[in-house]
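A.B. asks: structural data only, the sequence is not supplied:
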């Protein structure tokens, strides 16, 4: 009976595997092939041309910078939220989980349009900053990098909170009590106990958010416009406006390998963390 279990598992996984090969793997291979193969055959000229242009390096920098800032904002907000979620019990915890997960049912386009209203000169953010004395007069956050990062962080925040929460809820609360009993101050307990134990969840959350932020297209298109180009927006521009499939395939392939590198680095960090613990 046990000898046939792996065969049954493989059989159950076969439909999903076939679907992923047809819908994802084959189109990706075709996309990569188009970036290397042109009318003159195999060539890396598109990559050389792309990487020799200073504007394209700026596009790559914009992509990584926006993703890094979005990830940082999500981490700063997400860790305390996940900690509060792990401390809460019963009805309060259920309400918090619903509040975190429910926004995922709303489409990204709807959220981006909502943030257009929030980031206007007379929007909620500008009014709040004026009421607190940070600003003397209303300013437009829409079509700025700050507005883009705020909108993207709000949309991707659940993907940071949930992985961290899944790790924090497994930490024994008695460890904190024991450290406090031995005289460890709160800051010491955080950096030497809580943070290391939650490292795998933090790494996973950062990886998910960073990967999503590097590949977002709709959010920057609606919140900052065409003047701020990233790899996804440049890819869409190459395919839809310029009708340059070779350039679009090249930028999409570069974005793909950037994302793969992020995932591989995250997996290595998690494995290293597990070995150390």
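C.D. replies: On my side now, so go ahead. It should be emphasised that the depicted structure is a prediction, and the values quoted were computed from it without experimental measurement. Numbers count the residues shown, from 1 in each chain.
A.B. asks: contacts and neighbour counts: CA atoms only from here.
C.D. replies: Fine.
A.B. asks: for residue 204, give me its contacts.
C.D. replies: Contacts here follow Cα atoms under 8 Å, 6 or more residues apart in numbering; on that basis residue 204 touches 163, 164, 266, 270.
A.B. asks: buried set for the helix or strand containing residue 94?
C.D. replies: Using DSSP states H and E, the element containing residue 94 is helix 90-101. For helix 90-101, the neighbour count (16 or more other Cα atoms under 10 Å) marks 96, 97, 100 as buried.
A.B. asks: likewise for stretch 71-87?
C.D. replies: For stretch 71-87, by 16+ other Cα under 10 Å, it's 71, 72, 73, 74, 75, 78, 79, 81, 82, 83, 85, 86.
A.B. asks: mind listing what the fourth one touches?
C.D. replies: This points to residue 74. Applying Cα under 8 Å, 6+ apart, the residues contacting residue 74 are 153, 154, 156, 157, 160, 209.
A.B. asks: residue contacts, the fourth one?
C.D. replies: It refers to residue 157. Taking Cα under 8 Å, 6+ apart, we find residue 157 in contact with 74, 77, 78, 209.
A.B. asks: any idea how far the second one is from residue 42?
C.D. replies: Translated: residue 77. 47 Å (Cα to Cα, to the nearest Å).
A.B. asks: dropping in the other structure now:
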């Protein structure tokens, strides 16, 4: 009995290798050349223009006061990001909790600190001793158990860190919450079916997958906070403007809530 012959494509015949042809992109090099020419023109306009006074810039670039300011900026950024994302993660978990009280408190925090401008928050912490010379602990609208002065409680650096961290926590909470919601619900169900404790489910299954969404947005927030530290040096703002910011951002937060609910329909 003879077996039927099988047709073999010409490129798969014995002794012949498959030839790989690279896709041609004829417009790639001309486009890259145009971009380089534009960049060279921009660089030339910056370097050759005497109005920029690059010699003066060079004198002050590494001045001691400038270097100290750079170090202070890095310190404020690091503290603001670490403390902000730590608190923001807790707020995100509270927002996703089935406990309505926890969810409402977290939503209220995010609403308030996203609505009030950063400069006003810094102004509040810087002038806490003027607004509240003494703080008391006791029954609300009733007797106080003990009180303490606030004059030496918060220094300038502490006020800046508090303002940046509490402000950043509101945005970090939304970033972390969005990352956690991006993980497919089946991952949670599978981890629960394996009998993993809730904390292990979060840190070993859900959070590593959510980091793919969290990291890019967190990078934007870090860059924004680096530039936002400049507000620390400018401490002036009208309260009327802050109220208008509060009203406008409230409407944006309400709109965000309904958009999220619309696109999240059908999700557990």
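C.D. replies: Received it, and whenever you're ready, just let me know what you need. Model, not experiment: these values are computed from the prediction.
A.B. asks: re earlier: which of the contacts of residue 74 of the first structure map to contacts in the second structure?
C.D. replies: With both residues aligned by TM-score structural alignment, their matches' Cα atoms under 8 Å, the contacts of those that the second structure also has are 153, 154, 156, 157, 160.
A.B. asks: top helix in the second structure by residue count?
C.D. replies: What stands out as the longest helix in the second structure, according to DSSP state H, is helix 64-95.
A.B. asks: can you tell me which residues contact residue 163 of the first structure?
C.D. replies: By Cα under 8 Å, 6+ apart, the contact list for residue 163 of the first structure reads 201, 202, 204, 205.
A.B. asks: counterpart of it in the second structure?
C.D. replies: Matched by TM-score structural alignment, residue 163 of the first structure corresponds to residue 175 in the second structure.
A.B. asks: same question for the helix or strand that contains its match: list its buried residues.
C.D. replies: According to DSSP H and E, residue 175 of the second structure maps onto helix 156-182. Applying a neighbour-count criterion of 16+ other Cα under 10 Å, one finds 159-180, 182 buried in helix 156-182 of the second structure.
A.B. asks: how close does the next helix or strand after it sit to the first structure?
C.D. replies: Per DSSP H and E, the first helix or strand lying C-terminal to helix 156-182 of the second structure is helix 185-193. Aligned to the first structure and superposed, helix 185-193 of the second structure gives a mean residue distance of 3.5 Å (mean Cα distance after the TM-score superposition for the first structure).
A.B. asks: can you pull the buried residues of helix 185-193 of the second structure?
C.D. replies: 188, 191.
A.B. asks: contacts for it, please.
C.D. replies: For helix 185-193 of the second structure, contacts defined as Cα under 8 Å, 6+ apart pick out 198, 201, 205, 206, 268.
A.B. asks: 10 Å instead?
C.D. replies: 194-198, 200-202, 204-206, 209, 267-268 (Cα atoms under 10 Å, 6 or more residues apart in numbering).
A.B. asks: in the second structure, what residue corresponds to residue 247 of the first structure?
C.D. replies: Checking TM-score structural alignment: residue 247 of the first structure goes with nothing.
A.B. asks: report the buried residues of the helix or strand that contains residue 247 of the first structure.
C.D. replies: Element membership for residue 247 of the first structure (DSSP H and E) is helix 245-276. Going by neighbour count (16+ other Cα under 10 Å), the buried part of helix 245-276 of the first structure is 245-256, 258-259, 262-263, 266-267, 269-270.
A.B. asks: can you name every helix or strand that that helix contacts?
C.D. replies: Contact here means 3 or more Cα pairs under 10 Å, 6 or more residues apart in numbering; DSSP states H and E; on that basis helix 245-276 of the first structure packs against helix 26-36, helix 45-51, helix 54-87, helix 199-214, helix 231-240.
A.B. asks: export those helices to TSV and tack on distance to residue 6 of the first structure?
C.D. replies: TSV is the format used below for those (distance: least, Cα to Cα, whole Å):
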stretch	distance to residue 6 of the first structure
helix 26-36	26
helix 45-51	43
helix 54-87	36
helix 199-214	28
helix 231-240	40
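A.B. asks: return the most buried member of the ones you listed.
C.D. replies: The highest mean neighbour count among these, using mean count of other Cα atoms under 10 Å, belongs to helix 199-214: a mean of 23.
A.B. asks: that helix vs the second structure, average offset?
C.D. replies: Taken over the aligned residues, the distance from helix 199-214 of the first structure to the second structure averages 2.8 Å (mean Cα distance after the TM-score superposition for the first structure).
A.B. asks: which other residues reach the very next helix or strand once past that helix?
C.D. replies: Next along the chain after helix 199-214 of the first structure, taking DSSP H and E as the criterion, comes helix 218-223. Helix 218-223 of the first structure is contacted by residues 66, 108-109, 111-113, 115-116, 119, 141-152, 155, 213, 225-230, 232-233 when judged by Cα under 10 Å, 6+ apart.
A.B. asks: only the buried residues of helix 218-223 of the first structure, if you could.
C.D. replies: Buried residues in helix 218-223 of the first structure, counted by 16+ other Cα under 10 Å: 219, 220, 221, 222, 223.
A.B. asks: and the first one, how far is that from residue 18 of the first structure?
C.D. replies: Yep, that's residue 219 of the first structure we're talking about. Per Cα to Cα, residue 219 of the first structure is found 32 Å from residue 18 of the first structure.
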